[in-house]
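Participant: no sequence for this one, just the structure:
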């Protein structure tokens, strides 16, 4: 065993009793819920549930008659749908806080070189999720609804139900937020030695096919949203290959750690 104090401190806490791990997990969940509650209270004060609904309805209302409004078919929809949007928005805003709680829970079992790359990945993953959601709101929805409205007969009044509209766009937010994590997944696969950069390059053609299949499954049946998801996924795959090569080189384990853990 090495005599270095730093080496001994790196794995401090990894031999905690199982009950202590459960208590730590409980505490991290409570901290995460507290952060979520703070975000919900802040959003309830401003802009409020109605303000959030008005904001996410901008893309579709731009393609509706000036005096037209979304309708609420369900009896409780006017209350539950704004509350649902409020909770989902608070969850998105508190995402970095949740990811930090996950990191804090697993950090005691990580080596120093693993901790160095964990935090940048958490920050980058949160930013990519926000970029994906913003891409949907400001780029995809307007073009998608414009494309769909072209096929609406003149004898039909397009007044969507607020519940179905919110469900549709939340599924798009989730799909794009997850799809924009492709670079993170690629980096982790290479970092964990599950695949090499060369193999990822060889898989490039297959990934393009997979990206278009995923886009066809998770997006509405219109070509605009499908292309809007598949093309960024392919580009982010290339970014992930480049980032994996750079990231792995900059986060290699020190020689003393490799000697201490030859199986790593």
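Facilitator: Looks like it arrived, so ask away. Here the structure is a predicted model, which means the values were calculated and not measured.

Participant: rest of the way, CA atoms for contacts and neighbours
Facilitator: OK.

Participant: roughly how far out does the helix or strand hosting residue 164 sit from the chain middle?
Facilitator: Using DSSP states H and E, residue 164 falls within helix 162-179. Chain-centre distance of helix 162-179: 12 Å, with CA atoms, centre = their mean, to the nearest Å.

Participant: which helices and strands does it pack with?
Facilitator: Counting contacts by 3 or more CA pairs under 8 Å, 6 or more residues apart in numbering; DSSP states H and E, helix 162-179 is packed against helix 77-93, helix 112-135, helix 204-218, helix 223-250.

Participant: Redo those helices as JSON lines? Include distance to residue 53 and mean neighbour count.
Facilitator: Formatted as JSON lines, the helices and strands packed on helix 162-179 follow (distance: least, CA to CA, whole Å; neighbours: other CA atoms under 10 Å):
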{"stretch": "helix 77-93", "distance to residue 53": "6", "mean neighbour count": "18"}
{"stretch": "helix 112-135", "distance to residue 53": "16", "mean neighbour count": "18"}
{"stretch": "helix 204-218", "distance to residue 53": "23", "mean neighbour count": "16"}
{"stretch": "helix 223-250", "distance to residue 53": "21", "mean neighbour count": "19"}
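
Participant: what's stretch 175-194 in contact with?
Facilitator: Applying CA atoms under 8 Å, 6 or more residues apart in numbering, the external contacts of stretch 175-194 come out as 121, 124-125, 128-133, 136, 195-197, 218-219, 229, 232-233, 236-237, 239-241, 243-244, 247-248.

Participant: for comparison:
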């Protein structure tokens, strides 16, 4: 019961921090919207409705309000991330071992820069990706892009790229806590790389080759970095017996009988002498 009470308290604190961040998002909406709109404004289709001006449209009475709410919520989640990340960390920490806690601080410190690196890459290629996707339209057509659809596209791109850059860090963490070995990662290397490219083609909103390559290529590089870290780390560990050559259905010797026949001088076919009865 105490565990559930702690979870409730931490959720309340995290939600309160997000609400405060949403209020901040409402205040700084204009510069944030200009930042989000910039990739579309770099495309040739941005000025088709009003030449010389970057124009997006909305088609509903409440759409502009929900747009403001969505952008503010994004700002709120980002601004309040130190608070809710700490609440998650404080709730999970008691279940970890001492060495896992020590490494987790380093992983949390690396997770934020990696996520920001992924979002920065997504933002950097977004104008080119949009130009490619909109370039398939007939020359006699006009791009009337809905604001809500565009914002959803931007958010999906940022989140997908940011989370994808965290996957190699997860592999390293699993290796350190003993769940995943370098031998396993090396064994399935080709399959993992192939899956990364399939993942890049399927998960990206546009599905164009540029976005797929922009997502898959850095993931492959980070994957090799993670594999190299696993290799160097395991080389520094004390030598232990390696069972990686065994097949999945072959049993490995978990323990060996290290006792010596000289440990017990009593022969097996003789009984110990009975105690004297008086």
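Facilitator: Perfect, I can see it now. Values in this document were obtained by computation on a predicted structure and should not be read as measured data.

Participant: TM-score of the superposed pair?
Facilitator: Once superposed, chain against chain, the TM-score is 0.80 (TM-score structural alignment, normalised by the length of the first structure); 231 aligned residues with a CA RMSD of 2.2 Å.

Participant: Determine which of the helices and strands packed on helix 162-179 of the first structure approaches residue 106 of the first structure most closely.
Facilitator: Each of those was scored for nearness to residue 106 of the first structure using CA to CA, and the closest is helix 112-135 (9.7 Å).

Participant: What's residue 208 of the first structure aligned with over in the second structure?
Facilitator: Residue correspondence to the second structure (TM-score structural alignment): residue 208 of the first structure is matched to residue 193.

Participant: Nearest residue to that match in space, please, no chain neighbours.
Facilitator: residue 220 (6.4 Å; CA to CA, 6 or more residues apart in numbering).

Participant: Pretty sure the one you found sits against residue 194.
Facilitator: No. Contact between residue 220 of the second structure and residue 194 fails when scored by CA atoms under 8 Å: they sit 9.6 Å apart.

Participant: just to revisit the earlier point, now the helix holding residue 164 of the first structure: which residue numbers in the second structure?
Facilitator: Counting by TM-score structural alignment, helix 162-179 of the first structure corresponds to 147-164 in the second structure.

Participant: related to what we said a few turns ago, JSON lines for the helices and strands packed on helix 162-179 of the first structure, including distance to residue 156 of the first structure?
Facilitator: Below are those laid out as JSON lines (distance: least, CA to CA, whole Å):
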{"stretch": "helix 77-93", "distance to residue 156 of the first structure": "23"}
{"stretch": "helix 112-135", "distance to residue 156 of the first structure": "30"}
{"stretch": "helix 204-218", "distance to residue 156 of the first structure": "27"}
{"stretch": "helix 223-250", "distance to residue 156 of the first structure": "23"}
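
Participant: Nearest residue to the residue opposite residue 210 of the second structure in the first structure once aligned in space, please, no chain neighbours.
Facilitator: Matched to the first structure by TM-score structural alignment, residue 210 of the second structure sits across from residue 224. Distances taken as CA to CA, 6+ apart place residue 144 nearest to residue 224 of the first structure, at 5.7 Å, with adjacent residues excluded.

Participant: Which position in the second structure pairs with the one you found?
Facilitator: In the second structure, the residue paired with residue 144 of the first structure is residue 129, using TM-score structural alignment.

Participant: just to revisit the earlier point, and the helix holding residue 164 of the first structure with helix 204-218, angle?
Facilitator: Here the directions of helix 162-179 of the first structure and helix 204-218 differ by 170 degrees (axes from the mean of the first three to the mean of the last three CA atoms, to 10 degrees).

Participant: excluding its backbone neighbours, what's nearest residue 118 of the first structure?
Facilitator: Counting by CA to CA, 6+ apart, the residue nearest residue 118 of the first structure is residue 103, at 7.4 Å.

Participant: Distance check, the residue nearest to residue 224 of the first structure against residue 63 of the first structure.
Facilitator: 10 Å (CA to CA, to the nearest Å).

Participant: How about residue 181 of the first structure?
Facilitator: Counting by CA to CA - residue 181 of the first structure and residue 63 of the first structure are separated by 31 Å.

Participant: of the two, who's got more company?
Facilitator: residue 181 (21 against 18; other CA atoms under 10 Å).

Participant: To residue 47 of the first structure, which of the helices and strands packed on helix 162-179 of the first structure lies closest?
Facilitator: Proximity to residue 47 of the first structure (CA to CA) singles out helix 77-93 among these, at 9.9 Å.

Participant: and after that closest one, which helix or strand comes next?
Facilitator: Heading C-terminal from helix 77-93 of the first structure, the first helix or strand you meet, by DSSP H and E, is helix 95-106.

Participant: average offset between that next one and the second structure?
Facilitator: By mean CA distance after the TM-score superposition for the first structure, the fitted helix 95-106 of the first structure averages 1.7 Å away from its aligned residues in the second structure.

Participant: list the buried ones in that helix?
Facilitator: 95, 96, 97, 98, 99, 100, 101, 102, 103, 105 (16 or more other CA atoms under 10 Å).

Participant: export these to JSON lines and tack on distance to residue 70 of the first structure?
Facilitator: Shown next, in JSON lines, are the buried residues of helix 95-106 of the first structure (distance: CA to CA, whole Å):
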{"residue": "95", "distance to residue 70 of the first structure": "29"}
{"residue": "96", "distance to residue 70 of the first structure": "32"}
{"residue": "97", "distance to residue 70 of the first structure": "34"}
{"residue": "98", "distance to residue 70 of the first structure": "33"}
{"residue": "99", "distance to residue 70 of the first structure": "35"}
{"residue": "100", "distance to residue 70 of the first structure": "38"}
{"residue": "101", "distance to residue 70 of the first structure": "38"}
{"residue": "102", "distance to residue 70 of the first structure": "39"}
{"residue": "103", "distance to residue 70 of the first structure": "41"}
{"residue": "105", "distance to residue 70 of the first structure": "43"}
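
Participant: Can you tell me which of these is nearest residue 162 of the first structure?
Facilitator: residue 95 (25.4 Å).

Participant: which residue in the second structure lines up with the closest one?
Facilitator: Checking TM-score structural alignment: residue 95 of the first structure goes with residue 81.

Participant: I'd like to know how far its match sits from residue 223 of the second structure.
Facilitator: 26 Å.

Participant: Figure out the helix or strand that the aligned partner of residue 173 of the second structure in the first structure lives in.
Facilitator: Using TM-score structural alignment as the criterion, the counterpart of residue 173 of the second structure in the first structure is residue 188. Here residue 188 of the first structure is covered by helix 182-191, with elements defined by DSSP H and E.

Participant: Have a look at how far, on average, whichever helix or strand comes after that helix is from the second structure.
Facilitator: Using DSSP H and E, the next helix or strand after helix 182-191 of the first structure towards the C-terminus is helix 197-202. For helix 197-202 of the first structure, the mean deviation from the second structure after alignment is 1.8 Å (mean CA distance after the TM-score superposition for the first structure).
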